[in-house]
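Asker: With the sequence up front, the predicted model follows.
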Amino acid sequence: MEADPRFAGFVAERGDALLRYGYVLAGNPHDAADLVQEALLKLRASWPRLRAKDNPESYVRTTMARLHTATWRLRRRELLSWDPPEHGYHDTLPGEEERAMGEALAGLPRRQRVVLVLRYYEGLSDEEIATVLKISRGTVRSQASRALGKLRSVVGEYIEEGVMSDHRERR
């Protein structure tokens, strides 16, 4: 297969943004890099058919969300744990609220986290999320509701006074 400079240009231009998106989906840099790599491999295989389309990034992001959900289905019976580091760790997040939110998001089940990422990070509607994940709108709503309930219980006041009030004001 001959290398297409437009594909290489797309990867060079949008690679960092895709990695950030993967991090928000997966909750850690290693799984994020795996998601990006797998999605870009799929894009490369489909590139001859997609290059006429205006938005290959949409294809990659949809693929990443589906891959993440599929991985969740395969791993949902595994109990994953992280050993604490033996040395100190300097958190680069600006505040306790952001760290608490990140920890709370990482603690959500994969499907719930994906629904929240697609809704609040990507700005997709329930209908669009349902299409991306191949689930019903009702499932999208119930997963979002459960996820927000878990976040409220973990982060508490910060969610009610910070994130949720900001979201309500933007509507």
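Answerer: The structure has been received and is ready for your questions.

Asker: Going by C-alpha atoms from here, please, whenever you check contacts or count neighbours.
Answerer: Noted.

Asker: ok, now how distant is Ser142 from Ser136?
Answerer: 10 Å (CA to CA, to the nearest Å).

Asker: How about Leu35: what's its closest non-neighbour residue?
Answerer: Leaving aside its chain neighbours, Leu35 sits nearest to Met64 (5.7 Å; criterion: CA to CA, 6 or more residues apart in numbering).

Asker: Isn't the one you found up against Leu40?
Answerer: No. Using CA atoms under 8 Å as the test, Met64 is too far from Leu40 to be in contact (9.0 Å).

Asker: residues near Gly156, how many?
Answerer: Other residues within reach of Gly156, judged by other CA atoms under 10 Å, total 13.

Asker: Included below, for side-by-side comparison, is a second structure:
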Amino acid sequence: MDHHDDFREFVLARQQALMRFAYLLTGDAHLAEDLLQSVLIKVVGKWPTLSRDGNPEAYTRKALVNQSISWWRRPRLESPSADPPERGASHDEATLDRIVLRQALARLTPKQRAVIVLRFWEDLTETQTAETLGCSVGTVKSQVHHALARLRALAPELAHLLSDSEVREVAR
């Protein structure tokens, strides 16, 4: 088996998880596809070394975070509306919560969004998050603290999503 077959197997096995991660970083399905594709192009060039000496998935996730931050710094031609759609018969509460949460996440800095996604969506520990982002555990803790405070300020209507015990757990 050559390294291209090994890379192909990695992509087939982890594509959905990496795509979800890219989507959570960008907030847009098309941008997530572009992000993942551009990162995988870079990863395939480093594949022989990564598959032999490293952790290819961790490297790919970190590359996704770094690339999304780079893209975030690019000038934007469009800006999404900050107002959620009006409540109507076709939207239930969960759908509106997801829309509001997505919009609030989009207003976080890329690093804050990455920390929130890694900690609470990917369910990584603080140590694993720090390793993925290449920073200290203290930085992860402070970024989580600031990101959650910003989310509470941006979307106070989502406070019901966290129980008291979860708020205490997150505050630690």
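Answerer: Noted; the coordinates are in hand. Not measured: the values here are computed from a predicted model.

Asker: TM value for the aligned chains?
Answerer: Put the two chains on top of each other and the TM-score (TM-score structural alignment, normalised by the length of structure 1) is 0.74; 161 aligned residues with a CA RMSD of 3.2 Å.

Asker: out of Met64 and Leu40 of structure 1, which sits in the more crowded spot?
Answerer: Shown here are Met64 of structure 1 and Leu40; by other CA under 10 Å, Met64 has more neighbours (27 against 23).

Asker: Now the more buried one: which helix or strand?
Answerer: helix 56-75 (DSSP states H and E).

Asker: Give me the residues contacting that helix.
Answerer: With CA atoms under 8 Å, 6 or more residues apart in numbering as the test, helix 56-75 of structure 1 has contacts from 14, 18, 21-22, 25-26, 35-36, 38-40, 43, 50, 110-111, 114, 132-133.

Asker: Tell me which of these fall in strands.
Answerer: The strands, defined by DSSP state E, take in nothing from those.

Asker: Which members of these are positioned in helices?
Answerer: Using DSSP state H, the subset of the contacts of helix 56-75 of structure 1 located in helices is 14, 18, 21-22, 25-26, 35-36, 38-40, 43, 50, 110-111, 114, 132-133.

Asker: Just give the nearest non-adjacent residue to the residue nearest the centre of structure 1, would you?
Answerer: For structure 1, Leu25 is the residue whose C-alpha lies nearest the centre (CA atoms, centre = their mean; 2.0 Å). Using CA to CA, 6+ apart and skipping the chain neighbours, the partner closest in space to Leu25 of structure 1 is Val114 (5.8 Å).

Asker: got the contact list for the one you found?
Answerer: Applying CA under 8 Å, 6+ apart, we find Val114 of structure 1 in contact with 25, 65, 68-69.

Asker: Is Asp145 of structure 1 within a helix or a strand, and which one?
Answerer: Quick fix: residue 145 of structure 1 is Ser, not Asp. helix 137-155.

Asker: quick one: that helix to structure 2 mean distance?
Answerer: Following the fit onto structure 2, the mean deviation recorded for helix 137-155 of structure 1 is 2.1 Å by mean CA distance after the TM-score superposition for structure 1.

Asker: other SSEs contacting that helix?
Answerer: Under the contact criterion of 3 or more CA pairs under 8 Å, 6 or more residues apart in numbering; DSSP states H and E, helix 137-155 of structure 1 touches helix 96-106, helix 110-116, helix 126-133.

Asker: which parts of it are buried?
Answerer: 137, 140-141, 143-144, 147-148, 150-152, 154-155 (16 or more other CA atoms under 10 Å).

Asker: what do you get for stretch 48-56 of structure 2?
Answerer: 48, 50, 56.

Asker: Looking at those, spot the one nearest Ser165 of structure 2.
Answerer: When these are compared for distance to Ser165 of structure 2 (CA to CA), Pro56 wins out at 35.1 Å.

Asker: From Ser136 of structure 2, how far off is that closest one?
Answerer: For Pro56 of structure 2, the distance to Ser136 of structure 2 equals 21 Å [CA to CA].

Asker: Quick one: distance of the helix holding Ser145 of structure 1 to the chain centre.
Answerer: 15 Å (CA atoms, centre = their mean, to the nearest Å).

Asker: how much does the host helix or strand of Asp5 of structure 2 stray from structure 1?
Answerer: For Asp5 of structure 2, the host element (DSSP H and E) is helix 3-26. Helix 3-26 of structure 2 differs from its equivalent in structure 1 by a mean of 1.8 Å after superposition (mean CA distance after the TM-score superposition for structure 1).
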